[in-house]
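In: Next one to model:
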Amino acid sequence: MPVPHTPRTVRRLLVLLAAAALHTVPAVPAAADAPGWTAEPAAGAAAARPGGARPYFYLEGAPATVLEDRLALTNTSDREHTVTLRGSDAVDGVPAVPPAAPAPGAGGAGSWFSFGAGATVTIPPRTRAVVPFTVTVPPTAPPGDHPAAVIAAEAGREAGVRVHLRVSGPTLAALTVEDVAIRGRGTAAVVAYTLVNRGNVALVPELYLRAEGAFGELPGRGPRPVPVELPPGRRVELTEPWPGAPVFDRVRVTVTATAPGGAASTASASAWCVPWRAAGRTGLGLLGLGGTALVTLTLVRGRRRLRRGPADGGADGAGGGPGGKPGAATPAPEHERTGASR
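Out: The predicted structure follows:
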């Protein structure tokens, strides 16, 4: 006996069939975004961490000297990779190290690197290659830090390894704070400022924010590290959140930056913290109230003039009373009664 199929039963069957079809379709695996190779400082006696691993290169020497180190390239894939190497003035792609300007009179530190025959390296599958390189410090190189990097590249992909390069000689840690300004209101307020490294060593500054209002000191920000490494000659614009900003006050904010080596600087800015939207609504309300009062006063004066009529005196001054007082009515003369007929 055939089973009658109601519309509800048909819909249920279609849903079950669709679910079964989804479970039977094999899932397509996502393509792995594996780089295939890595670049890092080769382990050696100058390792900065236990076990021989180094997070970066550290090289120091006097002008006119040649410094040496080694880069390790590891192919972690099952195919061959060809990687090209070069020096750079700063690490590309690492936010903590902004690009640095070339050293005055000496050219960029990236031009001091040489890889010889190892500038292009072919790495077989599952193989590790160690590539030596040299850094030739020019005779005229000024003392101090010269941030640099070793860049490994293949088919548009680049990996940078930081190089802390210092030229021997007198060092100077100098820092300035500039262009302090207050932006935003309330909890969204921020203090904008500019840090400039005017010395010859890289700086990792700390920031202190102090604020004063019309009635005393306001909540600021305690000493905290600035999330940036500042190479020599570098200028960077930053903002600092200020959740303690008042809603309405005249404030003066002082920004103090310090860094190891005795570098310190202070700059200030003043501004009004005003809720302009609320102030605008209040001003419009007062303006409307004043306009209403003026119109009402004008109407009342007009009605009073209409009630007085012409006997109260016109614009030409007629109707003046005794003594020349305007507006006083002059009584009409009465005829003298003598009993004689007129």
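In: From here on, just use CA atoms for contacts and neighbour counts.
Out: OK.
In: The residue lying closest to Thr65 once chain neighbours are set aside and Ala46, how far apart?
Out: Excluding the flanking residues, the one nearest Thr65 by CA to CA, 6 or more residues apart in numbering is Val137, at 5.5 Å. Distance of Val137 to Ala46, given as CA to CA, to the nearest Å: 20 Å.
In: Just give the closest residue to the most centrally placed residue in the chain, not the sequence neighbours.
Out: Geometric centre of the chain, nearest residue: Thr239, 4.9 Å, by CA atoms, centre = their mean. Nearest non-adjacent residue to Thr239, counting by CA to CA, 6+ apart: Ala192, 4.3 Å away.
In: So the one you found belongs to a strand, correct?
Out: Yes. According to DSSP: H, G, I helix; E, B strand; the rest coil, Ala192 belongs to a strand.
In: That one touches Arg183, doesn't it?
Out: Yes. Under the criterion of CA atoms under 8 Å, Ala192 makes contact with Arg183 at 7.2 Å.
In: Contact partners for Gly61?
Out: Contact analysis of Gly61 by CA atoms under 8 Å, 6 or more residues apart in numbering lists 67, 137, 166-168.
In: quick one: which of those is nearest Gly213?
Out: Closest approach to Gly213 among the contacts of Gly61 (CA to CA): Arg166, at 44.8 Å.
In: The closest one reaches Pro143, doesn't it?
Out: Yes. Shown here, Arg166 and Pro143 form a contact pair, counting by CA under 8 Å, at 7.2 Å.
In: who has more neighbours, the two?
Out: Using other CA atoms under 10 Å as the criterion, Arg166 and Pro143 rank with Arg166 on top: 23 against 19.
In: And the more buried one, how far from Ala149?
Out: Arg166 is 13 Å from Ala149, by CA to CA.
In: repeat for Val180
Out: Between Val180 and Ala149 the computed distance is 32 Å (CA to CA).
In: So for these two, which residue has more residues nearby?
Out: Counting neighbours by other CA under 10 Å for Val180 and for Ala149 shows that Ala149 has the greater number, 25 against 22.
In: tell me which element the more buried one is part of?
Out: Per DSSP states H and E: Ala149 is located in strand 148-154.
In: For the comparison step, fold the sequence that follows:
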Amino acid sequence: MAAVTALIGAVAAAPPGTEDRTAAPPGTRAWTAAPAAGRPYAYLEGPAGSVLQDTLSLTNPGARPLTVRLSGHGAPVSFAARTVTVPARTRADVPFAVTVTADTPPGEHRGTVRAAAADREIRVDLRLRVSGPRLAALTVEDVHVETATGTLRYTLVNRGTTVLAPHLAVHAEGVLGTLLDRPRRPLPLTLRPGERTTRTEPWPDPPGLDSVTVRLTATAQGAAPATARAEASFASGPALTGAAGLLLAAAAGGGHALRRRGGSRTPPASAGATP
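Out: Sure, this is the predicted structure:
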């Protein structure tokens, strides 16, 4: 989705941002690859929807032609040629372009360019800056309580233009007060602009019999807090059995009291009876 900055560095003393995955064969001079003008990495900048261009220089100091295979990773890089044969003791300049799609969010983006030849591979960080306003916006949606297990299910959505690292707080209230109160904590994920993810939150000891309101609050740096609620009624079998037993006991106790009160009444005296 983002762009490419290409640096492929020299084998010995590779510049910052480059990584030589293999060593040059003993007794040979190493070929090199780098952005034009010997920059430590290729830095490209432009708005979304543009095509940015640069040049990659491949240098072959050896006595034989060298075939180099080029590829881009993590960004849409287009080379004038994916495979380039560089004559002996020659430098070849290979144009390449990075397409910044219209939905690429503003900010810094990175990728990797890889050059492979003669059983060696060099990787280079690619750096792109997309201009435009930065907006951090996070929502929490579709909150659902699975009453059979107490599991909370919800969806986080990045509705801004920056990468977000969400935090989550959980609170649940029952008829008699607070049942669950988990303070804000970081989640093990990041969300790219437009990305959404559905997650679950365990609740190992939900109530057996209660009417509950669950509130989830999601936050991220620069974004306003987002809150969503869900209602749930818990009524497990054991809790219902216990509640029914209490009701029956209360009813039985009430009937016994009425019978006792009825049996202790004194019949009214007959009219005209002599004391």
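In: quick one: contacts for the residue nearest to Thr239 of structure 1?
Out: Applying CA under 8 Å, 6+ apart, the residues contacting Ala192 of structure 1 are 179-183, 237-240.
In: what about 7 Å?
Out: 180-182, 238-240 (CA atoms under 7 Å, 6 or more residues apart in numbering).
In: Let's have the residues you listed in JSON lines, adding distance to Cys273 of structure 1 and secondary structure.
Out: Formatted as JSON lines, the contacts of Ala192 of structure 1 follow (distance: CA to CA, whole Å; DSSP: H, G, I helix; E, B strand; the rest coil):
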{"residue": "Val180", "distance to Cys273 of structure 1": "15", "secondary structure": "strand"}
{"residue": "Ala181", "distance to Cys273 of structure 1": "12", "secondary structure": "strand"}
{"residue": "Ile182", "distance to Cys273 of structure 1": "9", "secondary structure": "strand"}
{"residue": "Leu238", "distance to Cys273 of structure 1": "21", "secondary structure": "strand"}
{"residue": "Thr239", "distance to Cys273 of structure 1": "17", "secondary structure": "strand"}
{"residue": "Glu240", "distance to Cys273 of structure 1": "17", "secondary structure": "strand"}
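In: Look up the closest residue to Glu60 of structure 1, ignoring the ones flanking it.
Out: Spatial nearest neighbour of Glu60 of structure 1, excluding adjacent residues (CA to CA, 6+ apart): Arg166 at 4.7 Å.
In: And Ala97 of structure 2, by the same measure?
Out: Gln53 (4.3 Å).
In: Show me which of the contacts of Ala192 of structure 1 is closest to Ala62 of structure 1.
Out: The shortest gap between Ala62 of structure 1 and any of the contacts of Ala192 of structure 1 belongs to Leu238, at 34.4 Å (CA to CA).
In: how about that closest one, what's its match in structure 2?
Out: The pairwise alignment with structure 2 assigns Leu238 of structure 1 to Arg199, based on TM-score structural alignment.
In: What about that match, how many residues nearby?
Out: The local packing of Arg199 of structure 2 (other CA under 10 Å) involves 11 other residues.
In: So it sits against Val157, correct?
Out: No. Proximity of Arg199 of structure 2 to Val157 does not meet the contact threshold set by CA atoms under 7 Å, at 11.2 Å.
In: tell me which residues in stretch 244-251 of structure 1 are buried?
Out: Within stretch 244-251 of structure 1, the residues scored as buried using 16 or more other CA atoms under 10 Å are 244-246, 249, 251.
In: Endpoints of that stretch, how far apart?
Out: 11 Å.
In: can you give me the offset of that stretch from its chain's centre?
Out: The chain centre lies 21 Å from the centre of stretch 244-251 of structure 1; the measure is CA atoms, centre = their mean, to the nearest Å.
In: Which residue ranges of structure 1 form helices?
Out: Under the criterion DSSP state H, structure 1 contains helices at 7-24, 276-308.
In: In structure 2, what stretch matches the shortest one?
Out: Mapping helix 7-24 of structure 1 onto structure 2 (TM-score structural alignment) gives no aligned residues.
In: do the same with stretch 252-261 of structure 1
Out: Using TM-score structural alignment, stretch 252-261 of structure 1 lines up with residues 213-222 of structure 2.
In: what does the matching stretch rub up against?
Out: 136, 140, 164-174, 225-232.
In: how close does the residue nearest to Thr239 of structure 1 sit to Thr136 of structure 1?
Out: Computed as CA to CA, the Ala192 of structure 1 to Thr136 of structure 1 distance reads 40 Å.
In: do the same with Leu287 of structure 1
Out: Counting by CA to CA, the gap from Leu287 of structure 1 to Thr136 of structure 1 is 75 Å.
In: can you give me the end-to-end distance of stretch 219-235 of structure 2?
Out: Note: stretch 219-235 of structure 2 ends 32 Å apart using CA to CA.
In: Report the buried residues of it.
Out: 219-220, 223, 225-227, 229-230, 232-235.
In: do stretch 229-243 of structure 1 as well
Out: 229-235, 240-242.
In: next one: stretch 174-194 of structure 2
Out: Quick answer for stretch 174-194 of structure 2 (16+ other CA under 10 Å): 174, 179-180, 191-194.
In: Count the neighbours of Thr90 of structure 2 for me.
Out: 14.
In: One more: Val66 of structure 1?
Out: 15.
In: So what does it match up with in structure 2?
Out: By TM-score structural alignment, Val66 of structure 1 lines up with Leu52 in structure 2.
In: How much space separates its match from Gly177 of structure 2?
Out: In terms of CA to CA, Leu52 of structure 2 sits 59 Å off from Gly177 of structure 2.
In: try Phe234 of structure 2
Out: To Gly177 of structure 2, Phe234 of structure 2 is 15 Å away according to CA to CA.
In: Then Pro35 of structure 2?
Out: Pro35 of structure 2 is 64 Å from Gly177 of structure 2, by CA to CA.
In: And for Ala81 of structure 2?
Out: 68 Å.
In: With Ala181 of structure 1 as the reference, measure out to Ala211 of structure 1.
Out: In terms of CA to CA, Ala211 of structure 1 sits 12 Å off from Ala181 of structure 1.
In: follow-up on the earlier one: output the contacts of Ala192 of structure 1 in TSV, with distance to Ala153 of structure 1 appended to each entry.
Out: Formatted as TSV, the contacts of Ala192 of structure 1 follow (distance: CA to CA, whole Å):
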residue	distance to Ala153 of structure 1
Val180	40
Ala181	41
Ile182	43
Leu238	31
Thr239	34
Glu240	36
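In: one step back: between Leu287 and Thr136 of structure 1, who's got more neighbours?
Out: Under the criterion of other CA under 10 Å, the comparison of Leu287 of structure 1 against Thr136 puts Thr136 first, with 17 against 11.
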